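1. whatever this is, show me its structure:
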Amino acid sequence: MISNGGTADAGKINETALPGLLNRRSFVLGSAAGIGALGLAGCVTSDGMSLAEAKLAYGPVPDEKFPIPAVDVSKVDPKYFRRTVRYDTNEAPGTIIVDPANYYVYRIEDDGNATRYGANVGRDGFRWSGDAYVGRKAEWPTWTPPKEMIRRQPEAAKYAGGMPGGLDNPLGARTLYLYQNGAYTLYTIYASSDPESIGNGVTSGCVGLLSQDMIHLYERTPVKTKVVVLPA
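-> All right, here's what the predicted structure looks like:
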């Protein structure tokens, strides 16, 4: 069963932000995923990134199909930089836990640790909680706006057949598609190129990480990985 704080359309984009086309910060996706969140706790260690380290970790990625520019880390609260934290949970290593109330995504590691990433999450009224799994994953995926969005935003109709992957594509460089019981929930964890979106609720339930963080998570996340989304 799905616990959803509101209704939303897959691939919906903030309808006030379209003039130049798909503003990634206002990108919103959503609709569906199950109940079953666990009350888990994360505690920060003292080994967070310095600004100099962040500039390296979030530097340009020139070898991608579409070279990714450096993140302007001055626009990201340092508490959202990638770091290793203590995390007490019974979930197996490799599990992804989304904490929308605090704008974090955790990948459970061995020895009671987790890799923690800053995230953007669903805005008020569009948050959901539950258990899912990664049903498929893609690099530089195609994005297709739903019919409901096209009816509201006719300018999106030119992408009815799919928007090719690229830096302007709302799904970004990497996407993990969340499934339940063999069916796609319409929720994703995706790559965001907008540093100012991190630590904010801007979507209809999907979760965005900075592109460099998303690549880091994607490379260590096989299909069938369990995903737990905590209540907001």
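
2. contacts and neighbour counts: CA atoms only from here.
-> OK.

3. what are the boundaries of the strands in the protein?
-> With DSSP state E as the definition, the chain shows strands at residue ranges 3-4, 41-44, 83-88, 96-99, 104-108, 113-118, 121-122, 128-139, 174-180, 183-192, 201-203, 207-210, 226-229.

4. who does the third one touch, helix- and strand-wise?
-> Counting contacts by 3 or more CA pairs under 8 Å, 6 or more residues apart in numbering; DSSP states H and E, the secondary-structure elements packed against strand 83-88 are strand 41-44, strand 113-118.

5. can you give me how far the longest helix along the chain is from the chain middle?
-> Of all segments of type helix in the chain, defined using DSSP state H, the longest is helix 211-219. How far helix 211-219 lies from its chain's middle: 10 Å, per CA atoms, centre = their mean, to the nearest Å.

6. got the buried residues for that helix?
-> For helix 211-219, a neighbour-count test (16 or more other CA atoms under 10 Å) marks 211-215, 217-218 as buried.

7. which parts of stretch 173-191 are buried?
-> Buried residues in stretch 173-191, counted by 16+ other CA under 10 Å: 173-180, 184-191.

8. I'd like the buried residues of helix 211-219 as CSV, with distance to residue 69 appended.
-> Below are the buried residues of helix 211-219 laid out as CSV (distance: CA to CA, whole Å):
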residue, distance to residue 69
211, 9
212, 10
213, 13
214, 14
215, 13
217, 18
218, 18
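
9. closest to residue 121 out of these?
-> Distance to residue 121, by CA to CA, is smallest for residue 214 among the buried residues of helix 211-219, at 14.0 Å.

10. and that closest one, what does it touch?
-> Residues near residue 214 by CA atoms under 8 Å, 6 or more residues apart in numbering: 174-175, 190-191.

11. mind putting those in CSV, distance to residue 231 included?
-> Below are the contacts of residue 214 laid out as CSV (distance: CA to CA, whole Å):
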residue, distance to residue 231
174, 25
175, 22
190, 20
191, 22
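
12. which among those gets closest to residue 222?
-> So of those, ranked by how close each gets to residue 222 (CA to CA), first place is residue 175, at 12.0 Å.

13. for comparison, sequence B:
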Amino acid sequence: MRLTKLAVAAFIAGLSLAAAAPAMAYDNSDNPFFALFSGNGFRPSNFGNGPGRGLGYSGSPIPRQTVAFNGKYRPGTIVIRTGERRLYLVQNNGTALKYGIGVGRDGFRWNGVKSISRKAEWPGWTPPAQMLKRRPDLPRYMPGGIDNPLGARAMYLGSSLYRIHGSNEPETIGQAVSSGCFRMTNDDVVDLYNRVNVGATVYIMN
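-> Predicted coordinates for the structure are as follows:
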């Protein structure tokens, strides 16, 4: 009987450690290979039933919703609330589509008003000079694909280096781990990409 109690206690302790693990601080925002070697169960695959199916793992830990949305914003406007870690696409009936996003980590969050200057499918990734200075081991260029940290789609914000883009790390959605970009699952970014036009206004509220 004593052995059984010890086994149960050990099992419960193991569950507690597993539950605590996602809360541990880590910084993988500059590492395009994290999803391949992390062993976290989110390796790119053909899972998912949404518009991102076949474009890499597309399930989101934060399901998108249609919600009531008050504000003087035109339909088609994007409102990003970094503190909430949510992106809203304003609709024409007093509602918005609400998506979970990953945002910039401490020291990399920002606010302002931009517009979508360009849209790209399966974008290639060229790490900016500032990032290469921090991480000289990164590739100078990485072609588009399911292993690319920009994911299936990217929407470029004005002339800045920032984007709304997909991700090969869906487990980071809802967290503050990026270098200032706004990341979404491939399923969600494809859905958003298909709904917005170049020129759409984007409000970033920190």
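
14. on that earlier part again, just name the most buried of the strands of the first structure.
-> strand 207-210 (a mean of 30; mean count of other CA atoms under 10 Å).

15. residue with max distance from the center of the first structure?
-> The outermost residue of the first structure, judged against the average C-alpha position, is residue 154 (26.2 Å), by CA atoms, centre = their mean.

16. residue in the second structure paired with that one?
-> Structural correspondence for residue 154 of the first structure with respect to the second structure (TM-score structural alignment): residue 136.

17. same deal with residue 176 of the first structure?
-> That one, residue 176 of the first structure, aligns with residue 155 by TM-score structural alignment.

18. identify the residues contacting that match.
-> Residue 155 of the second structure neighbours (CA under 8 Å, 6+ apart): 116-120, 163-165, 193.

19. would CSV of those with distance to residue 176 of the second structure be doable?
-> Output for the contacts of residue 155 of the second structure, formatted as CSV (distance: CA to CA, whole Å):
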residue, distance to residue 176 of the second structure
116, 22
117, 24
118, 24
119, 24
120, 24
163, 15
164, 14
165, 15
193, 22
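
20. ok, back up a step: which of the buried residues of helix 211-219 of the first structure lies closest to residue 205 of the first structure?
-> If you rank these by distance to residue 205 of the first structure using CA to CA, residue 214 comes first, at 16.8 Å.

21. next one: that closest one from residue 67 of the first structure, what distance?
-> 15 Å (CA to CA, to the nearest Å).

22. same deal with residue 84 of the first structure?
-> Taking CA to CA as the measure, residue 84 of the first structure falls 27 Å from residue 67 of the first structure.

23. okay, which residue is most central for the second structure?
-> Central residue of the second structure (CA atoms, centre = their mean): residue 183, at 2.5 Å.

24. OK, contacts around the equivalent of that residue over in the first structure?
-> When the first structure is aligned by TM-score structural alignment, residue 183 of the second structure is paired with residue 208. Going by CA under 8 Å, 6+ apart, residue 208 of the first structure touches 119-121, 189-192, 198.

25. please repeat the previous calculation with a cut-off of 7 Å.
-> 119-121, 189-192 (CA atoms under 7 Å, 6 or more residues apart in numbering).

26. what's the answer for residue 50 of the second structure, then?
-> Residue 50 of the second structure touches residue 187, counting by CA under 7 Å, 6+ apart.

27. again, only using 10 Å
-> Taking CA atoms under 10 Å, 6 or more residues apart in numbering, we find residue 50 of the second structure in contact with 58-59, 186-188, 190-191.

28. again, but for residue 102 of the first structure
-> 80, 118-121, 199-200, 232.

29. what residue in the second structure is paired with it?
-> For residue 102 of the first structure, the residue aligned by TM-score structural alignment is residue 84.

30. cool, residue 141 of the first structure as well?
-> With TM-score structural alignment as the criterion, residue 141 of the first structure pairs with residue 123.

31. longest helix anywhere in the second structure?
-> Identified as the longest helix of the second structure according to DSSP H is helix 2-20.

32. from memory residue 56 of the second structure sits against residue 150, does it?
-> No. If you go by CA atoms under 10 Å, residue 56 of the second structure and residue 150 don't touch, sitting 11.7 Å apart.

33. show me which of the two is the more surrounded one.
-> Set residue 56 of the second structure next to residue 150 and count neighbours by other CA atoms under 10 Å: residue 150 wins out with 31 against 26.

34. residues touching residue 76 of the first structure, list them.
-> Contacts for residue 76 of the first structure (CA under 10 Å, 6+ apart) come out as 118, 194-199, 210.

35. same check on residue 143 of the first structure?
-> For residue 143 of the first structure, the contacting residues are 11, 159-166, 169-172, by CA under 10 Å, 6+ apart.

36. try 6 Å
-> Residues in contact with residue 143 of the first structure (CA atoms under 6 Å, 6 or more residues apart in numbering) are 162-163.

37. cool, and residue 98 of the second structure?
-> Residue 98 of the second structure makes contacts with 64-65, 87-88, as judged by CA under 6 Å, 6+ apart.

38. of those residues, closest to residue 130 of the second structure?
-> Using CA to CA, the contacts of residue 98 of the second structure come closest to residue 130 of the second structure at residue 87, 26.1 Å.

39. residue in the first structure matching residue 164 of the second structure?
-> In the first structure, residue 164 of the second structure lines up with residue 189, judged by TM-score structural alignment.
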